[in-house]
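>>> Sequence and computational prediction follow.
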Amino acid sequence: MLSGRYPSWVNMNNLHVNLVWNNFGIDNSNNSILPSGLNCLQRDTPCFGSPSYSSFAVDSGGSRPIRASDNSIYEPDDASLQLASYYVTNSTRWGVSNIGRFMDSANGSYIIYTSRRFTNTLDSELFQTARMSPSSLRYFGIGLKNGMYSVVLQFAEIFFPDDQTWKSVGKRIFNIYIQGDLKETDFDIKKQTNGKSYTAVQRQYTVEVTNNVIDIHLFWAGKGTCCIPEQGFYGPSISALSVSSYDSNGEGDPGSQRNSTSSRTGLVVGVVVCVAILGFLALAGAIVWRQKRRRLEVEMEELFSIVGRPNIFSYGEMKSATDSFSDSNILGRGGYGPVYKGKLLDGRIVAVKQLSSTSHQGKKEFMTEIATISAVQHRNLVKLHGCCIDSKTPLLVYEYLEQGSLDQAIFGKTDLNLDWRTRFEICIGIARGLAYLHEESSMRIVHRDIKASNVLLDADLNPKISDFGLARHYKDSMTHLNTGVAGTLGYLAPEYAMMGHLTEKADVFAFGVVALEILAGRRNFDDSLEEDEKYLLGCAWYLHESQRTLELLDSKLIEFATRKKLRDSSMLLFFAPWACLSDAHRCPRSCPCSRKTTR
């Protein structure tokens, strides 16, 4: 608020002094030494003639004009403001002023950038740049018509991360003044988004312009953090702003005034009706939102009561990780729903399984899978990173396994060379995973849906059992569970399919079928083959009884075994007596196993 004659010494070289918003006397004697545009930002000596503007919009840090979703044009603000400096547009429509110097900061432009997209706004491009200031950042609207105005300020925290590292503790806190009135105290962008970065925040205010100038002032009052995650990123920051006038009173002859009065009456009626409708919609929306929130809280409590406190991801994180669930990221589809490849903010590659609305599995299976996989840890069981329950369809987040599912590796078109030793090790890995579930884990678990598509392969072709939605637990003292039949045809043990008696042997039987598929290189049922060859199990038993067991092998393995002189062919005997794995099967006379059923 300085006054008097404008001092000539402030133009000395290497002297950074910002005299914006003072009240110096400017006349012909000192006008020649006045820095360009400063007279536009003096309080009592504006540079405009008659006021001509009623709106303006600025994209802070932007390099080109942007048309927003409401068709307003945001002018770019890429002025190089350093230390104490200011800038006024050629049209003298608006200006910006910066005061302060960052401590030991390499950031000389006071503009920050990001390439991230923002999912909670239609104008994501506006939030990919932002202007900062170490102390005081002011935007001025110049030559505005006096009246009531709507001021919209838009923010996004694009520097402080929202991960679990030490960098996430950084805080940016500042005050917001408009026309000198304090509107926000200790405003924290990240706090307004519940700690989430890359989320747009908007503030709207109604203010009065009386002297044809509007002053928007963001001021750092020393709160927050100055040096985390890096020095020089602590001051006020803004992504975009817009100022627009409300309709002013018209002037004209009495007829036009009557028309104006009628128009106003119609406008008032229309506004009242719109407000009533909006109020009703808002009430209905609030009720729906409260019901949804209550349902979500109940589901969270139920989930925590079952499995403790698993890692919960937000729907926004999952949408960003999978590029809005793009079809190009689909890894496969199963009975549960599609599986997408995704990348979390911390860089981890994950597989995101989405419950399809047409899936036969539901909330019960979703909870079962989380409860089961959270309670067990084994190198041959897929690892669960967390889940998401605030979306329309529940999501499960697993570790990403590079080689996909076993059925794709064996039956699909792939460049993988699964030789005899590799297939044998895959069988052993699956067996280890099942042995852990049946005997070694803290609870006794039957998977109930062992099949090739539920076995995933990592980069080294190590198998991992997945999809625990149908799993069941039971106590060691129980001989079996009586339950409804679930699983996949072709892998169901006969006593389970016929009587509903569930034991670990149901998994063992299914494992035997998978093992035969691995060795034969074909599915357990192939309708394209001759009648006596369609069913793999019947074909395998027929070849075994005919002492032609090796004819079951994949032709690729036969070529390999021939070169090796069949020295590993004895391994096949481990898988031949598949019929003896089930209580309902009686061992034929030629079956090479005892009458007593063994695991």
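Yep, that arrived.
>>> C-alpha only now, for contacts and for neighbours.
Noted.
>>> where do the strands sit along the stretch 301-450 of the chain?
330-333, 338-343, 349-354, 384-388, 395-399, 445-446 (DSSP state E, counting those that start in this stretch).
>>> Export those as a markdown table, with columns for mean neighbour count.
Conversion of the strands of the stretch 301-450 of the chain to a markdown table gives the following (neighbours: other Cα atoms under 10 Å):
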| stretch | mean neighbour count |
| --- | --- |
| strand 330-333 | 16 |
| strand 338-343 | 22 |
| strand 349-354 | 23 |
| strand 384-388 | 21 |
| strand 395-399 | 22 |
| strand 445-446 | 24 |
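>>> quick one, which of the ones you listed is nearest to D323?
Taking Cα to Cα, strand 338-343 is the member of these nearest to D323, at 7.7 Å.
>>> What helix or strand is V271 located in?
Under the criterion of DSSP states H and E, V271 resides in helix 254-307.
>>> now that helix, how far from the centre of its chain.
Helix 254-307 sits 28 Å away from the centroid of its parent chain (Cα atoms, centre = their mean, to the nearest Å).
>>> counting contacts, what elements does it pack onto?
Packing contacts for helix 254-307, counted by 3 or more Cα pairs under 8 Å, 6 or more residues apart in numbering; DSSP states H and E, involve helix 363-375.
>>> Do I have it right that A156 meets V201?
Yes: between A156 and V201 a contact is recorded at 6.0 Å, counting by Cα atoms under 8 Å.
>>> of those two, who's got more company?
A156 (26 against 19; other Cα atoms under 10 Å).
>>> Below is structure B, check it against A:
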Amino acid sequence: MQVWVEYHGLEKKMDVTLAPFKVPKPSTPLLSLSRDLSSIVNREMYVGFSSSTGSVLTSHYVLGWSFKVNGQAEELTLSRLPKLPRLGPKKKPKVLTTGLPLILVSLALTGVSGAVYWVRRKRKFAEVVEDWELEYGPHRFKFKDLYIATKGFKDKELLGAGGFGRVYRGVLSSNKLEVAVKRVSHESRQGMREFVAEIVSIGRLRHRNLVQLLGYCRRKGELLLVYDYMPNGSLDKYLHDQPKVTLNWRQRFGVIKGVASGLLYLHGEWEQVVVHRDVKASNVLLDGELNGRLGDFGLARLYDHGTDPQTTHVVGTLGYLAPEHTRTGKANPSTDVFAFGAFLLEVACGRRPIEAQSTTENAVLVDWVYSCWSKGNIMEAKDPNLGSDYVAEEVELVLKLGLLCSHSEPEVRPTMRQVLQFLEGDVSFPEMSSLSLTSSGLIFGRGQGFDDYVMSYSSSVWKGFSNCSVADSLVSEGR
């Protein structure tokens, strides 16, 4: 091993850097300590070494060292360092001739099979590590560790799968921490550096309603994202496909407020603006106490406060995509609000934003909720699985707020701060009668620069609602 111990007098800072033999000095120290040593260091002092052992017998050798005051110590010539001493007496073999041919053949076969095994194992755990990633330090996981944690990514450890990857449960052997590992593919190396930089930045987010992103691993054309494990899984399994366990209204309303709080933190309370770009029930995970946490930041984008977001590819899930995002490619907090509106209706109604298999006029959820409101009975849209144990005022608020957040005009949608104020009851929601309502505006289909995006989906998914309008207008003049 190599160790560098440096004290910077002007900065009053000591750095300790560690590296294996023949590896260049890393740019990031292993340990740093801010301490003024002027009262400790004398004009004349001895410099030396000390070592200690634990319960296991060990030996320590200093093969070479370099020291300098007021400057950079001279680099060691590693090739000229002495060899480590041989430990223990040199034993003479008892058998020199008897069975020697058999031993040699056995060793040769063992060597060949061992070499094949070593090559295969190296290929199996091969990953990509470039110089620019060294600065990310603990955010980088080894593929081998994740492979062992997930038992080789076995199907029995599979938590879920979607259009952007498969998620596995794992237990890290180093600290026995339960994690969720998501495997996603990346289309090319272009932009990989920026993508990883954003992933590492997102790893610094800290909020009780966000799933903690612990780090990543990069291997060939694949990225592995490591998250905190949420024992109760995703919210959608409690809402759709005849769930075994149905959340009551109190639990649902708590999840809604939790996700709203998390989005407010992303949009306005962190050091940068974070746009999630994939807010939906399947990306909301429930912890051991059924608290909602927004997760899956694989599509998230960051930009500085006071600046405009850059144009990106249109990504997300059909039914949650704001119309302006599909036209311009720009994702901002308002596009997250639109997706949150679809999420509100999904939780309150127990239905997906678009029922792909439905051929009825109610295939688009926001259209149906709008039609219920226009007939004067918006509560008809609530999830029948709620039974009678719910607070009618809260359900009605969530349904109306879902329509408002789903407005096709970004400037009409509320901010997440306003959304949370409505949900907490700090601000009264405006009377719907005071809002001018129409059902023309947001059209799923032709005529709004949406054609290319629509055609990227299979015709079987699109069939039945390509010309359906989505209720989008809660227009309030002067608001």
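Yep, it's here. Quick caveat, the model's predicted, so the values are computed rather than measured.
>>> Just give the TM-score of the two.
The TM-score (TM-score structural alignment, normalised by the length of the second structure) is 0.60; 335 aligned residues with a Cα RMSD of 4.2 Å.
>>> quick one on the thing from earlier: G170 of the first structure: which of the strands of the stretch 301-450 of the first structure is closest?
For the strands of the stretch 301-450 of the first structure, proximity to G170 of the first structure was assessed by Cα to Cα; strand 338-343 is nearest, at 23.8 Å.
>>> Pull up the aligned stretch in the second structure for the closest one.
Aligned by TM-score structural alignment, strand 338-343 of the first structure falls on residues 166-171 of the second structure.
>>> Compare the matching stretch with the first structure and give me the mean distance after superposition.
In this overlay with the first structure, the average offset of stretch 166-171 of the second structure from its partner residues is 1.3 Å by mean Cα distance after the TM-score superposition for the first structure.
>>> Can you tell me how far G387 of the second structure is from L247 of the second structure?
11 Å (Cα to Cα, to the nearest Å).
>>> same thing with R218 of the second structure?
Note on R218 of the second structure: its distance to L247 of the second structure, by Cα to Cα, is 37 Å.
>>> Assign a three-state SS to the residue lying closest to T206 of the first structure once chain neighbours are set aside, would you?
Among residues not flanking T206 of the first structure along the chain, S150 sits closest, at 4.7 Å (Cα to Cα, 6 or more residues apart in numbering). Following DSSP: H, G, I helix; E, B strand; the rest coil, we place S150 of the first structure in the strand state.
>>> residue in the first structure matching D145 of the second structure?
Taking TM-score structural alignment, D145 of the second structure has E317 as its aligned residue in the first structure.
>>> Now that match. Nearest residue, chain neighbours left out?
Nearest one to E317 of the first structure, counting by Cα to Cα, 6+ apart, is L344 at 7.4 Å.
>>> what's near enough to touch the one you found?
317-318, 321, 350 (Cα atoms under 8 Å, 6 or more residues apart in numbering).
>>> so which of these hold up in the second structure?
Contacts conserved in the second structure for these, using both residues aligned by TM-score structural alignment, their matches' Cα atoms under 8 Å: 317-318, 321, 350.
>>> now those as CSV including distance to L470 of the first structure?
Converted to CSV, those look like this (distance: Cα to Cα, whole Å):
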residue, distance to L470 of the first structure
E317, 27
M318, 25
A321, 27
V350, 22
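>>> Among these, pick out the one closest to V273 of the first structure, please.
Closest to V273 of the first structure, out of all of these and judged by Cα to Cα, is E317, at 38.9 Å.
>>> Any figure for the gap between V376 of the first structure and E439 of the first structure?
12 Å.
>>> R567 of the first structure too?
In terms of Cα to Cα, R567 of the first structure sits 33 Å off from E439 of the first structure.
>>> try H501 of the first structure
Counting by Cα to Cα, the gap from H501 of the first structure to E439 of the first structure is 19 Å.
>>> which of these two has more neighbours?
Each of H501 of the first structure and E439 has its neighbours counted (other Cα under 10 Å); H501 has more, 19 against 13.
>>> one step back: which residues do A156 and V201 of the first structure both contact?
By the contact definition Cα under 8 Å, 6+ apart, A156 of the first structure and V201 are jointly contacted by I189.
>>> related to what we said a few turns ago, in helices, which of the kept ones among the contacts of L344 of the first structure appear?
Members of these lying in helices (criterion: DSSP state H): 317-318, 321.
>>> Of those - the most surrounded one?
The most crowded member of these is M318, carrying 24 neighbours; neighbours defined as other Cα under 10 Å.
>>> Next, the contact list for that residue, please.
324, 342, 344, 352, 388.
>>> Not counting residues beside it along the chain, what's closest to the first one?
The shortest distance from S324 of the first structure to any residue that is not its chain neighbour, by Cα to Cα, 6+ apart, is 7.9 Å, and that residue is M318.
>>> Equivalent analysis for Y113 of the first structure, please.
T129 (4.5 Å).
>>> repeat for R479 of the second structure
V412 (7.8 Å).
>>> cool, and I389 of the first structure?
Nearest to I389 of the first structure is L395, by Cα to Cα, 6+ apart, at 6.6 Å.
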